[in-house]
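Trainee: pasting a predicted model and its sequence here:
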Amino acid sequence: MTAEVPDDEQRPLISHLLELRMRLLRGLWGFGLVLLLLLPFANRLYAWLAQPLLAKLPKGGQLIATQVAAPFFTPMKLALVTALMLAMPWLLYQLWAFVAPGLYRREKRLALPLLVSALLLFYAGCAFAYFLVLPTVFGFLARITPEGVAMMTDISAYLDFVLVLFLAFGLAFELPVALVILALLGWVTPDQLREGRGYAIVGIFIIAAVVTPPDVISQLLLAIPMCLLYEAGILAARILAPAGGQRDDLA
């Protein structure tokens, strides 16, 4: 004979599931609306994204499409990724609205600024990659292209290359938030972060060498900001970690 779960214990679970469904639907509706608004401008978005490369190509240089459907699907892919990035604040708000009632007051005070900071830092990393890294990298590649070789990049390969750089720099700029979270969890202390600075710098340069194109300039453009962000993370952890070690008993 199976024991039945009382109705008063089922209601909280059902209400949480209903709220989760509502938040997911709202997030998807918001994302779908942004995507719908961007689709008519997909080609313009790609033309804007291609500017760092086109500006460094010789006069008359252009991108090419080596696949039949690439001129259609590649701008659509860019519109999809752009819509996701633009809708991310709305998606994160839906996530926050769902989990916030279960957090302690001190956790709310710390989690919300960290969430906003992480989002802004990711955007800053993407902007840094577009306005500084891409022109520098493409300028270097254009200069070292052998004479008699036309630098004509496939539009799909170019988009994948740029998106990987955006992701790499966006995640790299999350370093201060990651350090603060580690300090708040008690896994490291600000003093340990300061003492391990040398190892961190070596690790940063190794990561920069792996995720960036094989030239010294782009590696430095990632490694130097990460070193500065590491120092910012130590400072932020020193400010926030002592308060994060205490926990309120009231929700």
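Mentor: Arrived safely.

Trainee: could you use CA atoms for every contact and neighbour count after this?
Mentor: Will do.

Trainee: would you map the helices across the stretch 151-251 of the chain?
Mentor: All helices of the stretch 151-251 of the chain, identified by DSSP state H, counting those that start in this stretch, fall at 155-172, 175-184, 190-195, 197-211, 216-244.

Trainee: most tightly surrounded among those?
Mentor: Comparing the helices of the stretch 151-251 of the chain by mean neighbour count (mean count of other C-alpha atoms under 10 Å), helix 175-184 comes out on top with a mean of 22.

Trainee: helix, strand, or coil at Gly61?
Mentor: Following DSSP: H, G, I helix; E, B strand; the rest coil, the label given to Gly61 is coil.

Trainee: I'd like the helices of the stretch 151-251 of the chain laid out as TSV, including distance to Pro12.
Mentor: TSV is the format used below for these (distance: least, C-alpha to C-alpha, whole Å):
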stretch	distance to Pro12
helix 155-172	36
helix 175-184	30
helix 190-195	40
helix 197-211	45
helix 216-244	29
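
Trainee: among these, which comes closest to Ala69?
Mentor: Evaluated over the helices of the stretch 151-251 of the chain, closeness to Ala69 peaks at helix 155-172, with 10.3 Å, by C-alpha to C-alpha.

Trainee: hmm, who's touching that closest one?
Mentor: Contacting residues not belonging to helix 155-172 are listed as 63-65, 70-71, 74, 78, 121-126, 128-130, 134, 211-212, 222, 226 [C-alpha atoms under 8 Å, 6 or more residues apart in numbering].

Trainee: want to compare, so here's the second one:
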Amino acid sequence: MEANAASDKYMHIFEHLKELRKKLIISVISFAIFVVVAFAIHNQIVDLFIKFYSSIPSGGENKLFVNSIVEGMTTKIKISLITGLILSMPLHLYNIVAFIFPALNKKEKMCLAAALVCSFVLVIVSIYLSYFKILPISIKFLTDSDFIPQDVGLLLNYNTNLFYALYFVFWSIIGFQSPIVFVLLMAFNIVKRKTALAASRYIIVFIFIISAVVTPPDVVSQVGLALPLVILYFLAILVAKIFKFGE
């Protein structure tokens, strides 16, 4: 009987490994497909971000320039890879959830389902704030006549300034997911609520440091990302208190 039990155990593990392999293959294939799609619609993707530079008052009609003959190609490849990763993220997340969901109890399943809904809402909020609000203000602030005289033209690098905008939106999306992770940690009693509240001053400093690292090097972008994250941090603690997580 012990031999049969051991055999069943190994078979169970083998089935899990087969399922994990299947999920990984699906994720890799989906990423590759989205990269190809992003490569095909590259110009439309670029237009979404370079439009912010068309309203700059300084300089001539052309705002962005390339500095080498390979810059256009390398930028297109990088844009396609990053866009493919972003577009395939929902499928990656689905595969992760589908893999671990059967092993969760009823309470854990409810917490995870609620977290997914909140995650989607925060993605929309982060895109709205970063793309439609903070990014235009940041570019306008940095190219204002207070810093660049009106009779001085601008020669902006295509790759650098395109990724200035893209990375800001990307890291905003990632950053806005941190409260979801934080609430889940308290829901599963990995982090205690009292500990989170006591460490808030250090977390605030950490948020501002991370914002300074991942955002473009200007105060507007850094504060624009850090302040919402600080608010969401305390909101996560409030949610945990309401539902008695992390006690």
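Mentor: Thanks, I have the structure now. Just so it is clear, the structure is predicted and the values come from calculations on it, not from any experiment.

Trainee: nearest residue to the middle of structure 2?
Mentor: Centroid-nearest residue in structure 2, with C-alpha atoms, centre = their mean: Ile174, separated by 2.3 Å.

Trainee: now do the same for that one: its match in structure 1.
Mentor: Alignment note: Ile174 of structure 2 maps to Leu171 in structure 1; criterion TM-score structural alignment.

Trainee: against Ala243 of structure 1, how distant is that match?
Mentor: 26 Å (C-alpha to C-alpha, to the nearest Å).

Trainee: repeat for Met76 of structure 1
Mentor: According to C-alpha to C-alpha, Met76 of structure 1 and Ala243 of structure 1 sit 46 Å apart.

Trainee: separation between Tyr167 of structure 2 and Pro216 of structure 2?
Mentor: Between Tyr167 of structure 2 and Pro216 of structure 2 the computed distance is 8 Å (C-alpha to C-alpha).

Trainee: again, but for Gly175 of structure 2
Mentor: 14 Å.

Trainee: and Glu147 of structure 1, which of the three is it?
Mentor: Assigned with three-state DSSP, Glu147 of structure 1 falls in the coil class.

Trainee: tally of neighbours for it?
Mentor: Glu147 of structure 1 has 7 neighbours, counted by other C-alpha atoms under 10 Å.

Trainee: what's near enough to touch it?
Mentor: Listed by C-alpha under 8 Å, 6+ apart, Glu147 of structure 1 has no contact partners.

Trainee: in structure 1, what sits opposite Ala240 of structure 2 in the alignment?
Mentor: For Ala240 of structure 2, the residue aligned by TM-score structural alignment is Ala237.

Trainee: find the nearest non-adjacent residue to that match, please.
Mentor: Val180 (4.7 Å; C-alpha to C-alpha, 6 or more residues apart in numbering).

Trainee: what does Leu57 of structure 1 give?
Mentor: With C-alpha to C-alpha, 6+ apart as the criterion, Leu57 of structure 1 has its nearest non-adjacent residue at 6.6 Å, and that residue is Ala142.

Trainee: what residues of the helix or strand hosting the one you found count as buried?
Mentor: Assigned by DSSP states H and E, Ala142 of structure 1 belongs to helix 134-144. Buried residues in helix 134-144 of structure 1, defined by neighbour count with 16 or more other C-alpha atoms under 10 Å: 134-139, 141-142.

Trainee: quick check: longest helix in structure 1 by residues?
Mentor: helix 7-38 (DSSP state H).

Trainee: elements contacting that helix?
Mentor: Contacts defined by 3 or more C-alpha pairs under 8 Å, 6 or more residues apart in numbering; DSSP states H and E place helix 7-38 of structure 1 against helix 70-99.

Trainee: the helix it packs on vs structure 2, average offset?
Mentor: Helix 70-99 of structure 1, aligned to structure 2 and superposed, deviates on average by 1.8 Å (mean C-alpha distance after the TM-score superposition for structure 1).
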